[in-house]
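Trainee: turn this into a structure:
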Amino acid sequence: MAKLIPYPGSIRINVAGAFIVDDEITPESGSSNTPPLDSTLSPGTTLTANISNGQSSKTHNRDIVLPHHTSDVSHIAVDIGGSLAKLVYFTRDGDNLGGRINFTMFETENIQDLISFMSKLISARRRSSSVERSSKPDSRTDQHVYIMATGGGAYKFYDRLRKELDVEIWREDEMECLIVGLDFFITEIPDEVFTYSEQNPMSFVEAKQDIYPYLLVNIGSGVSMIMVSGPRQFKRIGGSSLGGGTLWGLLSLITGAKSFDEMLLLASKGDNTNVDMLVGDIYGTDYGRIGLKSSTIASSFGKVFKQRLESDEDDTDVDGPVHEGNQRFKAEDISRSLLYAISNNIGQIAYLQAQRYNLEHIYFGGSFIRGHPQTMNTLSYAIKFWSAGDKKAYFLRHEGYLGAVGAFLKRQPTGWGRRNSFDGKG
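Mentor: Just a heads-up that it's a prediction; the model follows:
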């Protein structure tokens, strides 16, 4: 029997046989954050995915294939944050073999790129509906396209989106969308949730139904920590202003990097021990009595001031940012140090909140993570260290799309309820 998952408007998502596509294509043109529109979006064609026998030959951004979902989907979802805008939309196979949930991302400052991309999706959707209704007079395909929007940008850019896209826009609560999206990934999508360690970088966690209570740590421009105790039962219990926006802002000042991905690339090549003061720098060895290894960071950027003083004595010019002539500190080392500093801070606050509310499972979401090994390892190690192994850090392959997916799932018929995330009252 098909596994139909009902949600609160016009469709029910069939997740039977769902799987994540691993092979990605490289954008042929445009921004590095914007995958090219598939050839199926050309004028006169239908909005489709290319699926055959449960596999796909054209993919990007780890699409989720729904091989048995054939119902019409007449909406697009977008989560517009302070730094990034995340877009989720559905494409179906022309032979009714199923479809897929597509994911893509834009920098919020390039909002026009997002609007242009959405406009092409809407035009393709309308053409597809028109063609289907012409060939099948009894078709129930909805010719209208709806935008489900969440995040601060859903309010900031509301009038502009309505004017330029000429569609109806529903604004959904940001926190609720995060929870709806996370619940969906935890309970329905295989090989989505995993734990991370250097020894076992990606250990997948089996999808399960008994998920409450848990803590969601959503790391975007800032950080929100949300305790989820049951369906539609959540509370923001804390957060931090030191998040992805902090890393992005400081590294753009210090290193001259132009994008978040460039900053993460720098961090992956860096050696933080050139700028951070370690326990070993102070003790010459481990501080075993309190469980600190010699490699533990005692002070982020702790070596910088001393080395700059030494440079001054040598009459070395160290004025100005790194990217304007100061060659003593490498951009790669600074990037890694700051990444560790922010990640360690978030990890410790997350542990303290989980300890305070007796929460064992901690899920990290948000576009700050980006599947970056150093980030995940730092967060995971912090939770394991401070909890003495009693609590676990979990990550997701679609960590940046929780809000967008939640908004996508909320466009449903009146009366339907999410099997696990909703209480059935619609």
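Trainee: all contacts plus neighbour counts: C-alpha atoms, from now on.
Mentor: OK.
Trainee: hey, where'd the helices end up in the stretch 201-350 of the chain?
Mentor: Under the criterion DSSP state H, counting those that start in this stretch, the stretch 201-350 of the chain contains helices at 244-254, 260-269, 279-283, 304-313, 331-356.
Trainee: please give the structure of this sequence too, so both can be compared:
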Amino acid sequence: MRTCELDGQAGTLHFIHFSSTEIFSFLRLAESMGISTSSTTICATGGGAQLLEDNLGELKHKIGTKVHKYDELDSLLCGIHYIESCKPLRECFYFEMDAEHKTYTKTPFDFSDAYPYLAVNIGSGVSMLAVYSPTEYRRITGTRCESFEEAIELAEKGDSGLVDKLVRDIYGGDYPKFNLRADTVASSFGNMCCKWRRELAKREDLARATLTTVTNNIASIARLCAVNEKMQRIVFVGNFLRYNALSMHMLTHAMDFWSRGSLKALFLEHEGYFGAVGCIVEHLRSSKKTQ
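Mentor: Prediction:
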């Protein structure tokens, strides 16, 4: 990511993505690259930070460096605010849908006057954060979910209409009286009550239906939180959305449905990396204060 300035130095941020379970591979890589000659500190946040701390002795032995842990949600929001300030980057966007919800067009969104907004962080869990300023936020609520990386690969090939009972299965098409489209979910996994429909459904269809249920629930809860907090901007972030256009499209659809078109699902270009950036920024700021 270019056009960034940290600690008075302008340059490019580089990201390497690997699972936290590969921490020992990271240690070998850091050792082979002689990382201690250019840095004496590793900043860590999120679940992976605990793994780093658990292996702190080996870190010091192998690469001669210290670990500084930072709060996950503090780092997330710090990273969002920092990257958004790196002009002329256009970080925020949403998807415009066509009338049939078949085509999604990526559209920039001006996030320069963001506050207040709701941040929905989707990772191994889900946190709803009401953000009032760069330094003021509170966690409203949250839900739990598991990793969906493998399931999403299946979901991209599946048809949730073979698993979920849709409005068209009940009324034969649209239900105009209540503005319900034929493809609206009436009952998640509702078709699985029927034996012959169960036999038609493949793993891909079940994965797609699961993802539809999850994104519908997340969007519904996010919309209720935003209404309760009187917020008009809802930003979805987190590792769950990294390289995951399908879930972004489904959240776009769900938010449009639950809010009746009054709220947009907003996303950010560098999904999954804000916590990493934020804890570095926090470390540099705290280091300056102690100097």
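Trainee: is it true that I147 of the first structure lies in a strand?
Mentor: Yes. Judged by DSSP: H, G, I helix; E, B strand; the rest coil, I147 of the first structure forms part of a strand.
Trainee: translate it into the numbering of the second structure.
Mentor: The alignment partner of I147 of the first structure in the second structure, by TM-score structural alignment, is I42.
Trainee: would TSV of the helices of the stretch 201-350 of the first structure with distance to V180 of the first structure be doable?
Mentor: Conversion of the helices of the stretch 201-350 of the first structure to TSV gives the following (distance: least, C-alpha to C-alpha, whole Å):
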stretch	distance to V180 of the first structure
helix 244-254	23
helix 260-269	27
helix 279-283	42
helix 304-313	44
helix 331-356	20
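Trainee: can you tell me which of the ones you listed is most buried?
Mentor: helix 331-356 (a mean of 21; mean count of other C-alpha atoms under 10 Å).
Trainee: picking that back up, which among the helices of the stretch 201-350 of the first structure is found nearest to S367 of the first structure?
Mentor: For the helices of the stretch 201-350 of the first structure, proximity to S367 of the first structure was assessed by C-alpha to C-alpha; helix 244-254 is nearest, at 7.8 Å.
Trainee: so the closest one versus helix 260-269, what angle?
Mentor: Angle, helix 244-254 of the first structure to helix 260-269, by axes from the mean of the first three to the mean of the last three C-alpha atoms, to 10 degrees: 80 degrees.
Trainee: ok, G238 of the second structure - contacts?
Mentor: Counting by C-alpha atoms under 8 Å, 6 or more residues apart in numbering, G238 of the second structure touches N121, I122, G123, E271, G272.
Trainee: Y287 of the first structure: neighbour count?
Mentor: 15 (other C-alpha atoms under 10 Å).
Trainee: next one: A265 of the second structure
Mentor: Counted with other C-alpha under 10 Å, A265 of the second structure comes out at 23.
Trainee: distance of it relative to F24 of the second structure?
Mentor: Distance, A265 of the second structure to F24 of the second structure, using C-alpha to C-alpha, to the nearest Å: 37 Å.
Trainee: could you measure the counterpart of A350 of the first structure in the second structure against L77 of the second structure, distance?
Mentor: The alignment partner of A350 of the first structure in the second structure, by TM-score structural alignment, is A222. From A222 of the second structure across to L77 of the second structure, the span is 17 Å (C-alpha to C-alpha).
Trainee: same deal with R260 of the second structure?
Mentor: Distance, R260 of the second structure to L77 of the second structure, using C-alpha to C-alpha: 28 Å.
Trainee: who's more crowded, the two?
Mentor: Remark: of R260 of the second structure and L77, L77 carries more neighbours, 25 against 10, as counted by other C-alpha under 10 Å.
Trainee: helix or strand for the more buried one, which one?
Mentor: helix 72-85 (DSSP states H and E).
Trainee: what stretch of the first structure does that helix fall on?
Mentor: So helix 72-85 of the second structure sits over residues 174-187 in the first structure, by TM-score structural alignment.
Trainee: now the helix or strand following the helix holding L77 of the second structure against helix 72-85, angle please.
Mentor: Downstream of helix 72-85 of the second structure, the next assigned helix or strand under DSSP H and E is strand 92-97. Angle, strand 92-97 of the second structure to helix 72-85, by the same axes, to 10 degrees: 80 degrees.
Trainee: give me the contacts around strand 92-97 of the second structure.
Mentor: Against strand 92-97 of the second structure from outside (C-alpha under 8 Å, 6+ apart): 103-111, 249, 252-253, 264-269.
Trainee: could you pull out the strands for the second structure?
Mentor: Along the second structure, counting by DSSP state E, strands occupy 4-6, 9-11, 41-45, 66-70, 92-97, 104-108, 117-122, 125-133, 136-144, 165-166, 185-187, 234-237, 265-268.
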